[in-house]
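Asks: Sequence and predicted structure below; questions after.
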Amino acid sequence: MEIKLSDHFTCKRLLLFAAPTIGTVVIAITYDVIDGYFVSNFIGKTAFAAVNVIYPFQLMLSVVGYMFGTGGSALIAAQQGKGDEEGANRFFTMIVKFALMTGAVMALLGCLFLPEIGALIGATPEIMEYGLPYGRTLFLFLPVMIVGYAFQSLLITAERPQFGLYLSVANMLSNIIFDYLFIVVLEGGMVGAAIATGIGACLNGLVPMCYFARPNSSSLRFVSCGMEIKPLLGACYNGLSEMVEDMSTSLIFVFYNYQLLRLAGENGVAAFGVVIFVEGFFTAVFCGLALQANSIVGYHFGAANFTELKSLLKKGIMLNLGFGLLMFVLARFSASVIAGLYVGYDAEVCAMAEEALQIYALAFILQGFNIYASAYFTGLNNGKISALIAFARTFLVQTAAIFLLPMLLGTAGLWLAQATAELVSALLAAALLYACRREYCGEG
């Protein structure tokens, strides 16, 4: 069944349209899950801790792609809603070009400042012995990785979300094959793990670029154009919330690692590694629903279809709250199995990881609602409110919780920090949705 951005969306239709994107995000998360499994079981827990130290910094740079993708998608979809196909293609081309150039700059910065970043967060020399070759090798692939992140949203706007799913499946399979080859067979260590991840990332970026450079059946294509500063800045500003959210998440990981190194040492960082891999995998549904909301809401906002905008908000909230409860139950009851899979060779780390995941699971209940509310405002081209929700959720409240709750509850306070942030942010998001209702109700 072909689904268009201009369609009326029921809950079923939203899920069907979001399914390829959800699958894409789920599979994208497995890249890190697979890397973590091979590194932990075939190189060791110190190497696993190193991945968890380097991963936030690498993510902090690569999430620029989400800014281009989500902000650009809303801008492009609005042009499509107005019937300006030429303008949509021009903006699409500029965004991809600029994402690639930005990635090259970010890669250089990453390679130069990685040792200083590791020292700043208190990583031990033993951890950085594994972390430096892993990070520097991975940064060589960063330009294409950033473009790949951007295409996660842009493919939805092009009405080809299934394309992203196919690429993610190919990426996952290549990651498994090359992780096994470079880590187990060739004993390439951390460099091998980074190369395996980088090869897969090339599929997500290079294949779509080749597709849109040729005549195709999608609603978008590359065209000859220069760089227009105003629409590029508009896309960056509008997608700022998604970049703020993911970059804040990266900084939060750094704060977690800093506190864990202080309170629980290397074992605490390894246990947290299990939590963040599972958190990413379990929240893929929320991210998938949010990514498709950018394009759908952006299209109907451009078309001034306020009836559909109200319907999308109501149905999106219902779906995300329902999935949030499901994710909470799954995380609670699967904690022991997941901990054993990653760090079962170390009883102390395994017990810590199981406890952490069971407490952290509370965050999943409201997480989807907050992510969707932020994405909804991005679709309305209101990057300011979207960024406010994202910043409060992923950085402001959670940072305070990370440093204050352990004073009262010890290490357990760290595992409650995310749930605390989700609760406070849900109250803020609900208030802002009510206060800004004229934007999607068409009143006044």
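Replies: That came through, no problem.
Asks: From here on, just use CA atoms for contacts and neighbour counts.
Replies: Noted.
Asks: residue boundaries of the helices in the stretch 51-200 of the chain?
Replies: 64-81, 85-120, 125-139, 142-157, 161-179, 189-213 (DSSP state H, counting those that start in this stretch).
Asks: Could you say which of these is packed most deeply?
Replies: A comparison of those by mean neighbour count, using mean count of other CA atoms under 10 Å, puts helix 64-81 on top with a mean of 30.
Asks: Against that first model, consider the following:
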Amino acid sequence: MQDNILHHEKIPKLFLTFCIPAILSMLIAGMQTMIDGLFVGNILGSNAMASINIAAPFMQLILGLSMVVSVGTQSYMGLRIGEGNVSKAQNTFKTFIIFIVIAGIIITILGIGFNEQIALFLGASDVLKESVCLYIKTISMFTIPMAIMFLFGFSNRLIGHPDLYFKGMLLSLVCNLFLNYILIAKLDLGIVGAAIATGMSYSSALLMVSHPLFSKKSTINVFSGTFDQTTILPVLYNGSSEGICSLSAAISAYIFNMAFMNIAGESGVAAFTAINYIGQFGVYVLFGISDGIGPIISYSYGGKLYHRVKEALKLSYFVGLGIGSLVFMTLFFFGQTFIEWFIKEDPQIIHLATQGAKLYSIAFFMNGFNIINSGYFTFIGEALKSVLIASSRGFIFILLGIICLPKLLGLNGIWLTIPFAEFVTVILGILLLRKKVSN
């Protein structure tokens, strides 16, 4: 059934069918962090919030590995199914179930047995060390179900169930609200309760995304196939841009914090944080578009339906530009209103953030093109180009901009660093696309 849908259904209908659930899933994932922060910050206090922030890289290790495997597996399987090589796709699925279980066991052992060493490595102070250790130990126990949930959710898109991942994330959001309230507010389980709420909420989505893959009638299922070690490196390589995105985001956030601290102090950091909260929702939508077109691109490319690849890509660019323009207008004309959701009592920061938002918002005319391009090259199996785009917009040109622009433009130079990085990456992306067409 899914083969027929991806092969014959009109691209605009496929776009809506696949992209809307993907966009909503990304938005829900963004809300999860905010919910955790509200409960922990308001009930457990600043030390607990700091402990979770220090433990965040360990959590990112779990999520990053999950996304590398899930995106890489989905793209590789989509190409193989499009080529008609269903057995290779099935072997890939079976291989990475086994891979996740083995990797998950290793991460769990590290979290339980070496949490103190990990906490110290991540910079936990004597005051926070115990809480950081508890969080790492607890969240590590959920590594395997969380990782399998992402793999199953992304794989469902290839067998006719693009909505299940969204439904699973929606269930996860509801569970996160409920469990945070019960475990933290009512049972007073503290930092352990916060970790359990996060782990169980993501794991609960596994109940939603599993059932099609336990049917032997599905093109891809947990019963068929054999372990195929030849698929491991291609899948991890193809999904590596997801890991680069996570790493670049962490590094660039550090760079911006240091730059704002040097020029504008704590007010500058607070202003950037407020704007980033707003801008990230636009970025989540754009990443949702990129995720959503993945099965369409990989299947069509594998089946040599290149006209459908071009049609899906053009439609994605058009919608991405529309979304980016909407975010630009929101930040440019109504930035102060949204900033005051996060900052109410400091006029200096509000003014700084409002002026900065007008410059920062320029990036949204371009980042949709770059995000979609990075995803496109992943979905057709050209991971190096995807990594090049992801690292260029997320790290390389941000580092170059943050070194040069503030010297020329002062504080405005920092705000313009992201638009600068996106603009240069657009040029790079056009060159890579032209080279691809010429080949």
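Replies: Arrived safely, thanks for sending. Remember, predicted model here, so these are calculated numbers, not experimental data.
Asks: Out of the helices of the stretch 51-200 of the first structure, which is closest to Asn382 of the first structure?
Replies: Checking these against Asn382 of the first structure by CA to CA gives helix 64-81 as the closest, at 10.1 Å.
Asks: so how far does the closest one sit from its counterpart in the second structure?
Replies: Superposing on the second structure places helix 64-81 of the first structure at an average distance of 1.5 Å from its equivalents, by mean CA distance after the TM-score superposition for the first structure.
Asks: And that helix, what does it pack against?
Replies: Packed against helix 64-81 of the first structure, as judged by 3 or more CA pairs under 8 Å, 6 or more residues apart in numbering; DSSP states H and E, are the following elements: helix 85-120, helix 142-157, helix 229-238, helix 240-263, helix 284-302, helix 364-379.
Asks: Show me what the third one is packed against.
Replies: If I follow you right, that is helix 229-238 of the first structure. Partner elements for helix 229-238 of the first structure (3+ CA pairs under 8 Å, 6+ apart): helix 64-81, helix 85-120, helix 383-391.
Asks: Show me the one of the ones you listed that comes nearest Val169 of the first structure.
Replies: So among those, helix 64-81 is nearest, using CA to CA, at 19.9 Å.
Asks: In contact with Val132 of the second structure, which residues?
Replies: 51-52, 54-55, 119, 124 (CA atoms under 8 Å, 6 or more residues apart in numbering).
Asks: Glu422 of the second structure too?
Replies: 363, 366-367, 370, 393.
Asks: Which member of these is positioned nearest Lys88 of the second structure?
Replies: Asn370 (30.7 Å).
Asks: Assess the claim that the closest one and Ile430 are in contact.
Replies: No - under the criterion of CA atoms under 8 Å, Asn370 of the second structure is not in contact with Ile430, lying 9.5 Å apart.
Asks: Just put the helices and strands packed on helix 64-81 of the first structure in TSV and tack on distance to Ala421 of the first structure.
Replies: Listed next are these as TSV, based on distance: least, CA to CA, whole Å:
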stretch	distance to Ala421 of the first structure
helix 85-120	25
helix 142-157	26
helix 229-238	23
helix 240-263	12
helix 284-302	16
helix 364-379	9
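Asks: quick one on the thing from earlier: for Tyr258 of the first structure, find the nearest of the helices of the stretch 51-200 of the first structure.
Replies: helix 85-120 (9.1 Å).
Asks: now that closest one and helix 189-213, what's the angle there?
Replies: In terms of direction (axes from the mean of the first three to the mean of the last three CA atoms, to 10 degrees), helix 85-120 of the first structure departs from helix 189-213 by 170 degrees.
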